[in-house]
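Asks: A structural model of the following input is requested.
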Amino acid sequence: MKSSFVYPIGVQGKPWGDQERKEWREQTRIKREYNVEVVPKIQALAKQYNVEQYGALSYDPERYPLFCIKNCDWDESKPTILVTGGVHGYETSGVHGALKFVETQAQFYSKHFNIVVAPCVSPWGYETINRWNPNAIDPNRSFYQDTPAEESANLMEMVKGLKTEIFIHVDLHETTDSDETEFRPALAARDGKELIEGMIPDGFYTVGDTENPQPEFQRAVIESVKQVTHIAPADSNNKIIGSDVVQEGVINYPLKALSLCGGLSGCQYGTTTEVYPDSPKVNDEECNHAQVAAIIGALDFGIAQLKA
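Replies: Coordinates of the predicted model:
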């Protein structure tokens, strides 16, 4: 359904220029601190893991260093798994779910895999609770060569530097009520397009790759998350956020064509998680646990494939 809402920045129907992007950036505010809520948790893991800085954001390099966490007993004979969180910085459980996985589960799974975790790809977005970076660019639509999004460019360079194929990639996200109330209206205004109202699903779902859907892998993730939280139902048209539901709690996107983080590695098995933190049925800790459960489901499936 078309919306009568008019975004307060720009002229309706006209794409933003530099002035509108500047106006948008100036109305953002720091609402929480990366160096208080995230970095100390990362640094605390250095006792058990290799914590490496793989870059920094030029907006404020000292405030926004970028970290990845790796297992110490790296073994070239093992397959490598990648976990990414906070590509959209405002999606809180993506960041803290990634860290909770390292804190509670990574030691066990390092017996089977080399593990790389980038817990907060977009720290400016984390602090300002934003989907975009300061230039009004969505990092999760920016994983392509010569990308203008520093967040995406730094992560791609880090993954390239591993010099190994990625066996499993789990990209941790959330779908929030603010997607519909703020971020999609802002996107329509930025691009000079008409806003079509959508519906936020109540529950967890995953996004697979249209080109490499791996339905049994997606099912394993859903079954694991079911032990922690509820799965999003399809709407009356058998869709979730406008895409066909291909099995319970699963939709597919063309990840590479859309330049999404989930498509950056060319992994054998990949999934993008979507937690719904605004549901009255969940709390913040349950959302973090759901992200951990998704990773566990993915890695247990991977172990089974290696033994087959």
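
Asks: Every contact and neighbour count from this point should use C-alpha atoms.
Replies: Will do.

Asks: Which residues does stretch 237-249 contact?
Replies: For stretch 237-249, the surrounding residues in contact (C-alpha atoms under 8 Å, 6 or more residues apart in numbering) are 198-201, 204-206, 219, 222, 231-234, 251-252.

Asks: Kindly report the same for stretch 209-222.
Replies: Residues contacting stretch 209-222 (C-alpha under 8 Å, 6+ apart): 205-206, 208, 231, 247-250, 252-255, 263, 269-271, 293-298, 301.

Asks: so where do the strands sit in this protein?
Replies: 49-56, 65-71, 80-85, 114-118, 166-174, 205-209, 239-240, 243-244, 250-253, 269-275 (DSSP state E).

Asks: Show me where the stretch 151-300 of the chain has its helices.
Replies: Per DSSP state H, counting those that start in this stretch, the stretch 151-300 of the chain carries helices over the ranges 177-178, 184-191, 215-226, 284-307.

Asks: Return the distance of residue 26 relative to residue 79.
Replies: Residue 26 sits 44 Å away from residue 79, going by C-alpha to C-alpha, to the nearest Å.

Asks: circling back: between the helices of the stretch 151-300 of the chain, which gets nearest to residue 61?
Replies: Closest approach to residue 61 among those is made by helix 184-191 (26.9 Å; C-alpha to C-alpha).

Asks: For that closest one, name the packing helices and strands.
Replies: Packing contacts for helix 184-191, counted by 3 or more C-alpha pairs under 8 Å, 6 or more residues apart in numbering; DSSP states H and E, involve no helix or strand.

Asks: Let me know how buried the closest residue to residue 99 other than its chain neighbours is, in neighbour terms.
Replies: Spatial nearest neighbour of residue 99, excluding adjacent residues (C-alpha to C-alpha, 6 or more residues apart in numbering): residue 119 at 6.3 Å. By other C-alpha atoms under 10 Å, 30 other residues sit near residue 119.

Asks: again with residue 232
Replies: Going by other C-alpha under 10 Å, the residues that sit close to residue 232 add up to 20.

Asks: Show the contacting residues for it.
Replies: 201, 202, 203, 204, 205, 249.

Asks: Distance-wise, check it relative to residue 93.
Replies: Counting by C-alpha to C-alpha - residue 232 and residue 93 are separated by 17 Å.

Asks: how long is stretch 157-177 end to end?
Replies: 32 Å.

Asks: Return the set of buried residues in it.
Replies: Within stretch 157-177, the residues that count as buried by 16 or more other C-alpha atoms under 10 Å are 158-159, 166-177.

Asks: this one next, for a side-by-side:
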Amino acid sequence: MQNYAIGTPGKPWGTKEKELWLAAQVVQRSYHDEVVQQLMGIVPTGFKVVQYGSLPYDEERYPLYAIVPECFDSAKPSALVTGGVHGYETSGVQGALKFIRNNLLNYAKDINLVVVPCVSPWGYETINRWNPLAIDPNRSFYTDSPASESSQLMAFIASLEQTFTLHIDLHETTDTDNSEFRPALAARDGTTHDNWNIPDGFYTVANTTNPQLDFQKAVIDAVKVVTHIAPADSDGKIIGAQVVSEGVICYDKKSLYLCGGMTDAMYVTTTEVYPDSKQATPENCNDAQVAAVCASLNFIK
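Replies: As a prediction, the model looks like this:
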């Protein structure tokens, strides 16, 4: 792997290197136009948009929004859908918005649904995995987290006082994971990260301690109607993790401080769409995310 443009190989970044990295980031799309305006125009009957916070880098530019029921029904199970924890993973955000627009009402009578379509709006605008502090929000879901994206979402979910049965977190695996984000991570931490094979297709990440493989299979079976499922590599792995069933690997979500470990939900999955596939289009990727969300909700109805 080539050395990253910032920093000295083998030496973790200090303040200077992080400032150089931040100075190199540029806004490439509009959170307001592509997310906020879209969200405000698609709120279904029986739901409301709540602002649960804003990012300290620019509070006016980066308000944080969720869609919640106007009234929670204690007789129903509750489910959480999160997108855009990694802002550069576009279909996580746009797939969540498409689900709200076209499918949310189909589940309202059976499930208390909370949807947070874009957890990391600065990352969405700059097409970044990290936040401006060079911190990965998806490794930062813990008490006193330095990532505002993570800490504000955790506080909001806790304030709802709901026991969640399901949490589905919408992500992508992209070619830039190897060309940009893993090299940057290695440079920031002063370590060496080998390239891994980017899987061509959709897969899910279950929770090591409670994988619920029947649930994962239901998601995979629904998505394979929309797009292709990632095969295992020659070692029987996907992104370095053992494949435990078709298109499914496991991570210990709590110990890694992932968004998917934020709740104690019985059914948890992280989707991974591959937008750089020759077989994929942006709409196809969004549809795969929607199919995964719907299959998850159908499983707990």
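
Asks: Quick TM-score on the pair, please.
Replies: With the length set by TM-score structural alignment, normalised by the length of the second structure, the two chains reach a TM-score of 0.98; 300 aligned residues with a C-alpha RMSD of 0.8 Å.

Asks: re the thing from before, now which residue in the second structure aligns to the residue nearest to residue 99 of the first structure?
Replies: Counting by TM-score structural alignment, residue 119 of the first structure lines up with residue 117 in the second structure.

Asks: which residues does that match contact?
Replies: If you count contacts by C-alpha under 8 Å, 6+ apart, then residue 117 of the second structure has 65, 66, 81, 82, 83, 84, 92, 93, 94, 96, 97 around it.

Asks: Now which residue in the first structure aligns to residue 255 of the second structure?
Replies: Under the alignment (TM-score structural alignment), residue 255 of the second structure pairs with residue 257 of the first structure.

Asks: before we move on, the earlier item: go through the contacts of residue 117 of the second structure and flag the ones preserved in the first structure.
Replies: Retained in the first structure: 65, 66, 81, 82, 83, 84, 92, 93, 94, 96, 97, out of these (criterion both residues aligned by TM-score structural alignment, their matches' C-alpha atoms under 8 Å).

Asks: Quickly note the distance from the aligned partner of the first one in the first structure to residue 38 of the first structure.
Replies: Residue-level alignment of residue 65 of the second structure against the first structure, with TM-score structural alignment as criterion, gives residue 67. Using C-alpha to C-alpha, we find residue 67 of the first structure at a distance of 10 Å from residue 38 of the first structure.

Asks: Comparing those two, which residue is more hemmed in?
Replies: Neighbour count, other C-alpha under 10 Å: between residue 67 of the first structure and residue 38, residue 67 has more, with 21 against 17.

Asks: Roughly how far does the more buried one sit from residue 10 of the first structure?
Replies: Using C-alpha to C-alpha, residue 67 of the first structure is found at 36 Å from residue 10 of the first structure.

Asks: if we can go back for a sec, whichever of the contacts of stretch 237-249 of the first structure end up buried, select them in ChimeraX.
Replies: Selection of the buried residues among those in ChimeraX, burial being defined by 16+ other C-alpha under 10 Å:
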select :200,201,204,205,206,219,222,231,232,233,234,251,252
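
Asks: which of the contacts of stretch 237-249 of the first structure lies closest to residue 191 of the first structure?
Replies: residue 198 (17.5 Å).

Asks: Now check the second structure for the residue matching that closest one.
Replies: Matched by TM-score structural alignment, residue 198 of the first structure corresponds to residue 196 in the second structure.

Asks: Now its match. Nearest residue, chain neighbours left out?
Replies: Per C-alpha to C-alpha, 6+ apart, closest to residue 196 of the second structure is residue 239, 6.0 Å.

Asks: Burial check on the equivalent of that neighbour over in the first structure, number of neighbours?
Replies: Mapped onto the first structure by TM-score structural alignment, residue 239 of the second structure lines up with residue 241. Using other C-alpha under 10 Å, residue 241 of the first structure has 14 neighbouring residues.

Asks: Next one: the match of residue 255 of the second structure from residue 88 of the first structure, what distance?
Replies: 19 Å.

Asks: who has more neighbours, the two?
Replies: Neighbour totals were compared for residue 257 of the first structure and residue 88, and residue 88 leads with 28 against 13 (other C-alpha under 10 Å).

Asks: Return the residues in contact with the more buried one.
Replies: Residue 88 of the first structure touches 121, 122, 125, 126, 130, 131, 132, 138, 139, 140, 173, counting by C-alpha under 8 Å, 6+ apart.

Asks: Now do the same for it: its match in the second structure.
Replies: By TM-score structural alignment, residue 88 of the first structure lines up with residue 86 in the second structure.

Asks: Is it correct that residue 70 of the first structure is in contact with residue 48?
Replies: No. In this structure residue 70 of the first structure lies outside contact range of residue 48 using C-alpha atoms under 8 Å: 9.4 Å.

Asks: between those two, who's got more neighbours?
Replies: Ranked by neighbour count (other C-alpha under 10 Å), residue 70 of the first structure and residue 48 place residue 70 first, with 22 against 14.

Asks: ok, residue 26 and residue 79 of the first structure, which is more surrounded?
Replies: Counted by other C-alpha under 10 Å, residue 26 of the first structure and residue 79 do not tie: residue 79 has more neighbours, with 17 against 10.

Asks: Counterpart of that one over in the second structure?
Replies: Checking TM-score structural alignment: residue 79 of the first structure goes with residue 77.

Asks: could you measure the nearest residue to its match once chain neighbours are set aside against residue 69 of the second structure, distance?
Replies: Sequence neighbours aside, residue 111 is the residue nearest to residue 77 of the second structure in space, at 5.3 Å (criterion: C-alpha to C-alpha, 6+ apart). From residue 111 of the second structure over to residue 69 of the second structure the distance is 10 Å, taken as C-alpha to C-alpha.

Asks: okay, those two: which has more neighbours?
Replies: Between residue 111 of the second structure and residue 69, residue 111 has the larger neighbour count (other C-alpha under 10 Å), namely 23 against 18.

Asks: got the contact list for that one?
Replies: Contacts for residue 111 of the second structure (C-alpha under 8 Å, 6+ apart) come out as 76, 77, 78, 79, 301.

Asks: Which among those count as buried?
Replies: 77, 78, 79.

Asks: Compute the distance between the first one and residue 286 of the second structure, please.
Replies: In this structure, residue 77 of the second structure and residue 286 of the second structure are 25 Å apart, going by C-alpha to C-alpha.

Asks: Kindly report the same for the second one.
Replies: Look at residue 78 of the second structure and residue 286 of the second structure: by C-alpha to C-alpha, they are 23 Å apart.

Asks: give me the number of residues near the closest residue to residue 68 of the second structure other than its chain neighbours?
Replies: Nearest non-adjacent residue to residue 68 of the second structure, counting by C-alpha to C-alpha, 6+ apart: residue 114, 4.7 Å away. The burial count assigned to residue 114 of the second structure is 22, neighbours taken as other C-alpha under 10 Å.
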